[in-house]
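**Student:** Predicted model, plus sequence, below.
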Amino acid sequence: MFIHKIKSEGLSHLSYLVGNNGQAFVVDPRRDCEVYIEEAAKAGCRITHVFETHRNEDLISGAPILAQLTGARVLHGPNAAGDVTYADTTRDGETFEFGNLRVQVLETPGHTDDSLSFALFDTDFGEDAVGVFTGDALFIGDVGRTDFYPDRAEEVAGLLYDSLQKIMALGDQALLYPAHGAGSVCGDNMADREFSSLGYERRGNRMVGINSREQFIREKVTEHHYQPPYFRLMEKLNLTGADPAPRVATPPPLSPGEFRRLPDRTAIVDVRNVSAFLGAHLPGSLAIPAPMVPAFAGWYIEPGQPVVLVAADPAQARLASEHLIRIGLDNLQGFLTTDMPEWSAKGLPFHSLPVMHVDDIRERFRKPPEGWQLLDVRSITEYQGEAIEGSVHAYVGELPQKLDQLDRNRHYTVMCASGARATIAASILERAGFSRVDVFLGSFGAWKSTD
């Protein structure tokens, strides 16, 4: 018997390949799913089943693709918001046998109506569960978000509370296998580790430790989570099934001439690090460092929109491309590895953005320049928790929709927690025609360290 965890970085998505007695099953596969077939073959197993814990909002499911490649049966929960056309419905209490390994279905709604957990038993060693795949119901250090049904907020929060009681009843000995780790948009307080047990969560997970259903509901309904526009695309594709991921993840390289002939609608996404973008970048480009693509690209790129990447090298372009493919933004036209001095030597335009040190910001508060404003683009939860007096707030993901609320004649210094999200926001402002923009590098972290 084996359990292989397969992590998709950036999304912090965790999927699992489980094998025994020549058979294997996969829990929550990603779109680029050949890895499961390869790993199963190495273990001498054939994939016969695919279990989905819920209809994902933050990535494309690889279940229908994996079923086509392997002939595996896909199982999904009841009460999905539409028919999951590529899956059979499984319900509470149903079991599946893989030699001495038994999988039992638990209906655990709350995060979504169709949420399932899958309890794992080794029938050669007693009747207690050895593990449980919890999807987005229970994480390490946190529990799932319940904001996808705003008109039923208290009801679904209560459903999640009930589901957690069902999961925890499996016993402290059971190991925990969630669908996401720290950094995912599906939870705010996940631990920065990927191993735990139900017993450990009972003692250390604050939300699991709440014994009052009413208190749990009160806490969940006051949470604030963001929903990027691409979630709607994921929900649609995860009902009907997406096309297979492109087999070659690296988009083709482009020459400067090819780049200049691209359609106006093309999104130019600079995936280099923050310092490189601030130093010199192409006019109209959007800064999203490659590791941050999964969290932020879906806010700014429309489904089907042509995309060109500006990368430091082909490996960085490939990484960004993989992230985009997993969230369905795969109309990739190519990439540039741009040497800005060489670009400018040919008379081609480039821009840069000034950066501000914490001492500069303190001086600006002491003697404010005319028309100057500090713009904080962290999440509303971060901002309400602690903020610099005199700053105004606009979340970086929602900034394109809030540009009309900003005065284009003002001088904006953009800040976040460290400067990375601030650089994304500054690129959005610059692209929208704001002419006086700079970035507070170090941002709130620097401010606190010198407070």
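**Tutor:** That came through fine. Please read all numbers here as calculations on a predicted model, not as lab measurements.
**Student:** going forward, measure contacts and count neighbours with C-alpha atoms only.
**Tutor:** OK.
**Student:** longest helix of this structure?
**Tutor:** Counting residues, the longest helix found in the chain (DSSP state H) is helix 153-168.
**Student:** List the buried residues in it.
**Tutor:** Residues of helix 153-168 classed as buried: 153-161, 163-164, 167-168 (neighbour count, 16 or more other C-alpha atoms under 10 Å).
**Student:** Just the closest of the residues you listed to residue 80, please.
**Tutor:** residue 156 (14.0 Å; C-alpha to C-alpha).
**Student:** Now for the residue nearest to that closest one when sequence neighbours are not counted, how many residues are close by?
**Tutor:** Computed as C-alpha to C-alpha, 6 or more residues apart in numbering, the closest residue to residue 156 that is not its neighbour in sequence is residue 110, at 4.7 Å. Residue 110 has 28 neighbouring residues, counting by other C-alpha atoms under 10 Å.
**Student:** Residue 110: what secondary structure?
**Tutor:** Using DSSP: H, G, I helix; E, B strand; the rest coil, the structure places residue 110 in coil.
**Student:** Who are the packing partners of the host helix or strand of residue 445?
**Tutor:** Taking DSSP states H and E as the definition, residue 445 sits inside helix 443-449. Secondary-structure packing of helix 443-449 (3 or more C-alpha pairs under 8 Å, 6 or more residues apart in numbering; DSSP states H and E): helix 358-366.
**Student:** alright, now check it against this:
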Amino acid sequence: MITVLPVETPGLGDRTYLAHDGSVALVVDPQRDYDRVTALADAAGVRITHVFETHIHNDYVTGGLALAREVGARYLVNADDEVSYERTPVRDGQVIEVGDTLRVRAIHTPGHTHTHLSYALQAGGEQVAVFTGGSLLYGSTGRPDLLGPDHTDTLVRAQWRSARRLAEELPDETAVYPTHGFGSFCSATQATGLASTIGEEKRTNTALTADEESYVAQLLAGLDAYPAYYAHMGPANSGGPGKPDLSAPSVADPAELRRRIEAGEWVVDLRDRTAFAAGHLAGSLNFGLDGQFVTYLGWLIPWGTPLTLLGESAADVAEAQRELVRIGIDRPAAMATGGPGDWAGGEPLAAYERAGFGDLKAALAGDDDFVVLDVRRDQERAEAHIPGTVHIPIHEVPGRLDEIPAGRVWVHCAGGYRAGVVAALLHARGRDVVAVDDSIDNALGLGLCPATPAARS
């Protein structure tokens, strides 16, 4: 019996897979913190003998090389990928024997990258699964624009052909196991569902139901911005990242925290946005662990800026560290635990208001002079927006601060998380802010947005 176990990384919207026959195992697309995979293998009593990469990843730093070295497994990467480490090169059509029962066939499926491979898994002569990486996703495909505009047209058309190749060569009952598509910005459009088969994708996936031109037009129209840290992932993965260091950083006292803030370093409070708004260390920023912490911190931080983490507990800091190493932010400069009173060392705490869209509507009807800042992405804004608001997508805010008019700023997004991030950023720079912590659906219901609902945060 073949068992396929997904290892979820919800902060990045990805999955790693461990597949085994009860004796030996293979791993596909392991995240940097691969101790989760080895723990799963140990619990199942299986030995990892092969580690496969579907592609050189753009949204995270791989743990594949370090995992393979630690457990003595073969590390399989496309022979055409230019990497600086020794690996077992694999090409289209090659079949790899894994133990006595598992056979893996490499299938060249360009589209997300030029050298992307999918891996079709056979057991007992039957096709049981295909690991599709950033090719065929649930109801979608991987985006084709991450290598730059010069490659997008070639890759989007290759992606359509790759999806069709998988559908033509594999039986309908073949289980589909993509790496991306669970919230990852590597997905061209929002993927649907948590499980699927080739047959189901034939019925529902635009890449398999639409003609090439319709697919291309629809996919390209759905592309939006992706995190800035993606630019650093490919080089890191081609260079061969090592095992992450998850040991605790040094502890900073209030004086050191103040010094770091005054030096322009990032001191990040990991508490939720409600607690942060009520009272926090002046000058600190807020990326709560309750939201897309690593995506937005990695997107906004100037790469290489020293980072200090503030958590209510050491466990919170450890959780943040684990998420950060996945995108190559390996060692925080320092940490502190407890609460804002502990971190401020007797100095007054900073705070700002939170409000709902009902409060905003009432304020708009009054005489107060303020600006409303919408920090959602362009496509969300196009679907529905409050007339008269200033629009700067969250990832552009740090570089466009001078475009935000003077005076009080009400910040909103679609659900509250991004508004909290930006409110903290502006408040740390001396702006008077109100964070709108509410669902955009309520703005629609109140008549503030005369259109259809925007995407959620």
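**Tutor:** The structure has been received and is ready for your questions. Here the structure is a predicted model, which means the values were calculated and not measured.
**Student:** re earlier: run through the residues that contact the residue nearest to residue 156 of the first structure.
**Tutor:** 137, 144, 146, 156-161, 163 (C-alpha atoms under 8 Å, 6 or more residues apart in numbering).
**Student:** any chance of those residues in a markdown table, plus distance to residue 178 of the first structure?
**Tutor:** Listed next are the contacts of residue 110 of the first structure as a markdown table, based on distance: C-alpha to C-alpha, whole Å:
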| residue | distance to residue 178 of the first structure |
| --- | --- |
| 137 | 8 |
| 144 | 10 |
| 146 | 16 |
| 156 | 19 |
| 157 | 19 |
| 158 | 20 |
| 159 | 18 |
| 160 | 15 |
| 161 | 17 |
| 163 | 14 |
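**Student:** any idea which of these is closest to residue 73 of the first structure?
**Tutor:** Nearest member of the contacts of residue 110 of the first structure to residue 73 of the first structure, counting by C-alpha to C-alpha, is residue 137, at 23.3 Å.
**Student:** surely that closest one meets residue 108?
**Tutor:** Yes: Residue 137 of the first structure lies in contact with residue 108 (C-alpha atoms under 8 Å); the separation is 7.1 Å.
**Student:** which residues are common contacts for those two?
**Tutor:** 115, 117, 160, 163-164.
**Student:** Take those residues and lay them out in a markdown table including distance to residue 215 of the first structure.
**Tutor:** Putting these into a markdown table (distance: C-alpha to C-alpha, whole Å) gives the following:
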| residue | distance to residue 215 of the first structure |
| --- | --- |
| 115 | 22 |
| 117 | 24 |
| 160 | 13 |
| 163 | 15 |
| 164 | 14 |
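**Student:** circling back to that earlier point, average distance between the helix holding residue 445 of the first structure and the second structure?
**Tutor:** Helix 443-449 of the first structure differs from its equivalent in the second structure by a mean of 2.6 Å after superposition (mean C-alpha distance after the TM-score superposition for the first structure).
**Student:** Pull out the buried positions in that helix.
**Tutor:** 443-444, 446-447.
**Student:** Which single one of those residues is nearest to residue 364 of the first structure?
**Tutor:** The shortest approach to residue 364 of the first structure among the buried residues of helix 443-449 of the first structure belongs to residue 447, at 13.3 Å (C-alpha to C-alpha).
**Student:** what residue of the second structure takes the place of the closest one?
**Tutor:** In the second structure, the residue matched to residue 447 of the first structure (TM-score structural alignment) is residue 443.
**Student:** thought that match was touching residue 360?
**Tutor:** No: assessed by C-alpha under 8 Å, residue 443 of the second structure is found out of contact with residue 360, at 9.1 Å.
**Student:** how about the strands in the stretch 301-450 of the first structure?
**Tutor:** 307-310, 332-336, 355-356, 372-376, 392-393, 411-415, 437-440 (DSSP state E, counting those that start in this stretch).
**Student:** Make CSV from the ones you listed and add distance to residue 264 of the first structure to it.
**Tutor:** CSV is the format used below for the strands of the stretch 301-450 of the first structure (distance: least, C-alpha to C-alpha, whole Å):
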stretch, distance to residue 264 of the first structure
strand 307-310, 11
strand 332-336, 13
strand 355-356, 29
strand 372-376, 29
strand 392-393, 31
strand 411-415, 27
strand 437-440, 24
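**Student:** can I get those strands in JSON lines with mean neighbour count and distance to residue 269 of the first structure?
**Tutor:** Output for the strands of the stretch 301-450 of the first structure, formatted as JSON lines (neighbours: other C-alpha atoms under 10 Å; distance: least, C-alpha to C-alpha, whole Å):
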{"stretch": "strand 307-310", "mean neighbour count": "26", "distance to residue 269 of the first structure": "5"}
{"stretch": "strand 332-336", "mean neighbour count": "22", "distance to residue 269 of the first structure": "9"}
{"stretch": "strand 355-356", "mean neighbour count": "18", "distance to residue 269 of the first structure": "20"}
{"stretch": "strand 372-376", "mean neighbour count": "22", "distance to residue 269 of the first structure": "22"}
{"stretch": "strand 392-393", "mean neighbour count": "16", "distance to residue 269 of the first structure": "24"}
{"stretch": "strand 411-415", "mean neighbour count": "25", "distance to residue 269 of the first structure": "19"}
{"stretch": "strand 437-440", "mean neighbour count": "25", "distance to residue 269 of the first structure": "18"}
